[in-house]
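1. My questions concern the predicted model and sequence given below.
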Amino acid sequence: MNFSELTELLVAQFGTDGILQTNTANPQPFLVVESTQIAEICRFLRDDDRLFFDFLACMTGIDNGLQVNTMEVVYNLTSIPYEHNLTLKVVLPRNAEGEPMPVVPTVSSVWRTADWHEREIYDLVGIHFDGHPDLRRILLPTDWVGHPLRKDYREMETYHGIKVK
């Protein structure tokens, strides 16, 4: 199944309220989907016999910076038996320092591997995954301040008396 056929199928299932945009200008085309529907869309992609996206190959969080003022979560999906791939993106408004984190529903109930991906994104980028069974830092200490992959991250001078810079 090619990208156009996948897009048509998803738009027929979720409408233009769920599938917000298609981008075929890039070497790897992608769909921008509504953040509130990401878990439902992913479950459909996994469970529909025509698609069977059984593998979440990668999941990435991106901070697009203050000028663009958005953050993204990118999902790279693969159907191993059908040998097709699909990239989904969720675009979120970026939060300022002191404001609540951007929120996306978890897909850890769809693919178990999302558990670790979402914890890493939470830890390093500062995106909250609603419904995640154990959302806590995975790479940094629990008392670390900030999210190091954010464009506005400021390194601490010291951490528990140890010089960091």
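-> Nice, I can see it.

2. rest of the way, CA atoms for contacts and neighbours
-> Will do.

3. right, and Ile127 touches Glu120 too?
-> No: counting by C-alpha atoms under 8 Å, Ile127 sits too far from Glu120 to count as a contact (9.6 Å).

4. For the two, indicate the residue with more neighbours.
-> Ile127 (27 against 22; other C-alpha atoms under 10 Å).

5. ok, now which ones touch the more buried one?
-> By C-alpha atoms under 8 Å, 6 or more residues apart in numbering, the contact list for Ile127 reads 61, 101-104, 121.

6. Of the residues you listed, which belong to helices?
-> Among the contacts of Ile127, the members falling in helices (DSSP state H) are Ile121.

7. Can you say which two of the contacts of Ile127 are spatially most distant?
-> Spanning the widest gap among the contacts of Ile127 are Gly61 and Met101, at 12.7 Å by C-alpha to C-alpha.

8. Which one of those two is surrounded by more residues?
-> Neighbour count, other C-alpha under 10 Å: between Gly61 and Met101, Gly61 has more, with 23 against 17.

9. What residue, apart from its backbone neighbours, is nearest that one spatially?
-> Once flanking residues are discounted, Gly61 sits nearest to Val73: 4.5 Å by C-alpha to C-alpha, 6 or more residues apart in numbering.

10. The one you found and Thr36, how far apart?
-> Per C-alpha to C-alpha, to the nearest Å, Val73 is found 13 Å from Thr36.

11. here comes the other one, which I'd like you to weigh against the first:
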Amino acid sequence: MTFSEITDLLVARFGPDVILQTNTTNPQPFLVIRTDAVAEVCGFLRDDDRLFFDFLACMTGIDNGPQAATMEVVYNLTSIPYEHNLTLKVVVPRNAEGEPLPVVPTVSAIWRTADWHEREIYDLVGVRFANHPDLRRILLPTDWEGHPLRKDYRDMETYHGIRVK
């Protein structure tokens, strides 16, 4: 199934306002979808017999920096039996220091592997996943301060008396 056919199915199912941007100029085209619709769209992409995106190959969190004031979550989906791929993105406002972290609905009930991907994004980039069953740090200690893949992250001088730098 082609990218445009998949896009047409999504528009037919969810309406034209679910897709905020279509980018076909990249070697790997992608759709930017509404953040609040990501779980419902992903469920449809997995469950619809014409699509059957049964594999969440990767999920990535991106900090676009304080100047852009946005963050992204990128979903790379694959249908193993149909041998087609799709990239989805959601864009959320970037929080300033001291403000609550951006929130994206979890897709861990759709693909079990999202559990670990979402925990890694939370840990390193600082995006919360609403309704995640166990959202806690996965790579860093629970008392670590900050999110190291943020553009404005400042390394700690020491951690529990151990020199970090």
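-> Thanks, I have the structure now. This structure is a prediction, so every number in the text was calculated from the model and none was measured.

12. Need the three-state assignment for the residue nearest to the spatial centre of the first structure.
-> With distances taken as C-alpha atoms, centre = their mean, Val73 lies nearest the centre of the first structure, 2.6 Å away. Using DSSP: H, G, I helix; E, B strand; the rest coil, the structure places Val73 of the first structure in strand.

13. so who does it touch?
-> Counted by C-alpha under 8 Å, 6+ apart, Val73 of the first structure has contacts 59-62, 89-91.

14. What is the nearest of those to Pro27 of the first structure?
-> Lys89 (15.2 Å).

15. residue contacts, that closest one?
-> Counted by C-alpha under 8 Å, 6+ apart, Lys89 of the first structure has contacts 30-33, 72-75.

16. To which secondary structure element is it assigned?
-> Assessed by DSSP states H and E, Lys89 of the first structure sits inside strand 84-93.

17. What is the corresponding segment of the second structure for that strand?
-> Counting by TM-score structural alignment, strand 84-93 of the first structure lines up with residues 84-93 of the second structure.

18. And the matching stretch, how far out from the chain middle?
-> 7 Å (C-alpha atoms, centre = their mean, to the nearest Å).

19. All the helices of the second structure, in order from the start?
-> Under DSSP H, the second structure gives helices at 3-14, 38-47, 65-68, 114-124.

20. So which of the ones you listed has the densest surroundings on average?
-> helix 114-124 (a mean of 21; mean count of other C-alpha atoms under 10 Å).

21. Name the surrounding residues that touch that one.
-> Taking C-alpha under 8 Å, 6+ apart as the rule, helix 114-124 of the second structure contacts 56, 58-61, 106-108, 127-129, 132-140, 147-150.

22. What subset of these is buried?
-> Taking 16 or more other C-alpha atoms under 10 Å as the criterion, what is buried in the contacts of helix 114-124 of the second structure is 56, 59, 61, 106-108, 127-129, 132, 135-138, 147-148, 150.

23. Among these, which ones are in strands?
-> Using DSSP state E, the members of those that fall in strands are 56, 59, 61, 128-129.

24. and those residues, which two are the farthest apart?
-> Pairwise across those, and taking C-alpha to C-alpha, the largest span is found between Leu56 and Arg128, at 18.7 Å.

25. Tell me if I'm right that Leu135 of the second structure and Phe129 touch.
-> Yes: counting by C-alpha under 8 Å, Leu135 of the second structure does reach Phe129; the two are 7.4 Å apart.
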